[in-house]
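# Sequence and predicted structure below; questions after.
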Amino acid sequence: MIAGVDGCKRGWVAIVGETPELRVYESFAGLLEAWPDATIAVDMPIGLPDRITGGGRSPEKQVRAMLGPRQSSVFAMPARAAVELGAQMTGRIDDDYPLHRKASALAKTLSEPPKGVSIQGFYLFPKILEIDALLKGDPKLRTRVKESHPEVAFTVLNSGVPMSLPKKIKGRVHEAGMDERRALLARHGLTASFLTDAPPSGVGVDDVLDAAVCWLVAGRIVRGEAVSFPSQPEQDAHGLEIAIWA
């Protein structure tokens, strides 16, 4: 059993099963409960170093070099202590902006050269910590829940050539970019109707396509065809793998 997963406003959107179906789960724990034996490729950072050197975690630095115009889609994650401040997030902007500044200040003390936290990366913290807690609590999950990244996966599927068009422009869906990705998914055998249907409430069109390409990655992990960046993954202090699979 395989699943490709992406975060969304409602929680997590998953493409699951050998004959893929779209499902939405409020929690990652709920997804794991529904698919207890699935190999999962998820678009969310896993593995948080205590310090960051050179501008990001090792997989982030490596894949940016291959993404060309799409490299901005790879957010640099800060050190674990800065991410763990996300546990204090309330979801209210007035409360969370000061916390963002605090996280950025801490991240700078734990990185060389000093680097803060992008606002986009900051709002990933609660979902990162949701998976992080589950993997720290159950080491057996670590063999079947793997970090992926859609733009890296699309590039690998496209013979190493990055997508020529963005998925979004100024926060709005760019249909030509979506169609470019749908065409690539189709070339690799994925033509399910959920790729063109209106997504469920609380799920973006881009979330569905990202989960779909992660589903292809999960299948390749099971078959031993996927590649990891770096090829020899590191581990953080909790034994979590630091690698992007594609």
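That came through, no problem.
# going forward, measure contacts between C-alpha atoms and count neighbours the same way
Noted.
# gap between the residue sitting furthest away from the middle of the chain and K108?
Going by C-alpha atoms, centre = their mean, the residue of the chain most distant from its centre is D94, 26.4 Å out. As for D94, its distance to K108 is 22 Å (criterion: C-alpha to C-alpha, to the nearest Å).
# also this one, for the comparison:
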Amino acid sequence: MKEYIGIDDCRGGWVAAVLGDRLELIFSETLEEMRDLVASSTLTLIDMPMGLKSEGDGERVCDVEARKFLKRRKMSIFPVPCRQAVYSENYREANKVNREILGKGLSKQSYNLFPKIREVDNFITKDSEILENIIEGHPEISFARLRGEEMKHNKRSIEGFQERMEVIEKFFPGADSTVEIFMEKYKRSVVARDDILDAIILAIAASSHREGYLTVPEIPSVDSHGIPMRIFIPRIGR
């Protein structure tokens, strides 16, 4: 059976949406716990940087190119730090190193994601064959492309939750009940409702690859560990 997976980080760890004959939601404290799930998937999309620059001024090309697919929500694609900064011991050192290598400092918000970025990096470098199954994706781009236009409301608002759920229901009717049951099982301090929807839309986007997709850039560069720096872009509508 073909399974398409979307993975998003959350406060307690990671949430995965698995699309097969049905929709299944899975919570794991570590990404490593999902290795077998990813390895057996037809395609997995994850909302976290895959591939880190080690030299050269400026951002990853994939981030710059991906922002062109958004207008109101293009800032949801944040500048990805360099590898040396991600593995620095503290914020001050990371900020200094990133400024020296990429020519730009770091926000505290970006720094707070470092543990998850390292987790993804270690997940890939532990066994690079996993790259055959997983690609970096982006929820806001996926929502916009599959809906045909960008979301109007912030994803953490009630209105934002409802409009995103409408898109999901279009492609997977009955998903709302699965989300509701899952939300009753976990506290929002562990898994927020927008994390769940982000994982689901990534799984839906992954399943759309059968009908055509692209990655930006078309021919990606690879980082010092051989990881392609690219972002999955689903086709418009379905």
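Right, received. Where do you want to start? In this text, all values refer to a predicted model and were calculated from it rather than measured experimentally.
# Any idea what the TM-score comes out to?
Once superposed, chain against chain, the TM-score is 0.87 (TM-score structural alignment, normalised by the length of the second structure); 224 aligned residues with a C-alpha RMSD of 1.8 Å.
# re earlier: show me what the helix or strand where the residue farthest from the centre of the first structure lies packs onto, helices and strands only.
Per DSSP states H and E: D94 of the first structure is located in helix 93-109. Applying 3 or more C-alpha pairs under 8 Å, 6 or more residues apart in numbering; DSSP states H and E, we find helix 93-109 of the first structure packed against helix 80-84.
# Look up the counterpart of the helix it packs on in the second structure, residue range please.
Using TM-score structural alignment, helix 80-84 of the first structure corresponds to residues 83-87 of the second structure.
# Let me see the residues that make contact with that stretch.
By C-alpha atoms under 8 Å, 6 or more residues apart in numbering, the residues outside stretch 83-87 of the second structure that reach it are L52, K53, S54, E93, A94, N95, V97, N98, Y111, F114, I117, R118.
# Reformat those residues as JSON lines; add neighbour count and distance to V216 of the second structure.
Formatted as JSON lines, the contacts of stretch 83-87 of the second structure follow (neighbours: other C-alpha atoms under 10 Å; distance: C-alpha to C-alpha, whole Å):
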{"residue": "L52", "neighbour count": "25", "distance to V216 of the second structure": "15"}
{"residue": "K53", "neighbour count": "23", "distance to V216 of the second structure": "16"}
{"residue": "S54", "neighbour count": "17", "distance to V216 of the second structure": "19"}
{"residue": "E93", "neighbour count": "15", "distance to V216 of the second structure": "31"}
{"residue": "A94", "neighbour count": "23", "distance to V216 of the second structure": "27"}
{"residue": "N95", "neighbour count": "20", "distance to V216 of the second structure": "27"}
{"residue": "V97", "neighbour count": "22", "distance to V216 of the second structure": "27"}
{"residue": "N98", "neighbour count": "24", "distance to V216 of the second structure": "23"}
{"residue": "Y111", "neighbour count": "19", "distance to V216 of the second structure": "25"}
{"residue": "F114", "neighbour count": "19", "distance to V216 of the second structure": "23"}
{"residue": "I117", "neighbour count": "24", "distance to V216 of the second structure": "20"}
{"residue": "R118", "neighbour count": "16", "distance to V216 of the second structure": "22"}
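# how about these in a markdown table, adding distance to V38 of the second structure?
Rendered in a markdown table, the data for those read as follows (distance: C-alpha to C-alpha, whole Å):
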| residue | distance to V38 of the second structure |
| --- | --- |
| L52 | 21 |
| K53 | 24 |
| S54 | 27 |
| E93 | 34 |
| A94 | 31 |
| N95 | 33 |
| V97 | 33 |
| N98 | 31 |
| Y111 | 26 |
| F114 | 22 |
| I117 | 17 |
| R118 | 18 |
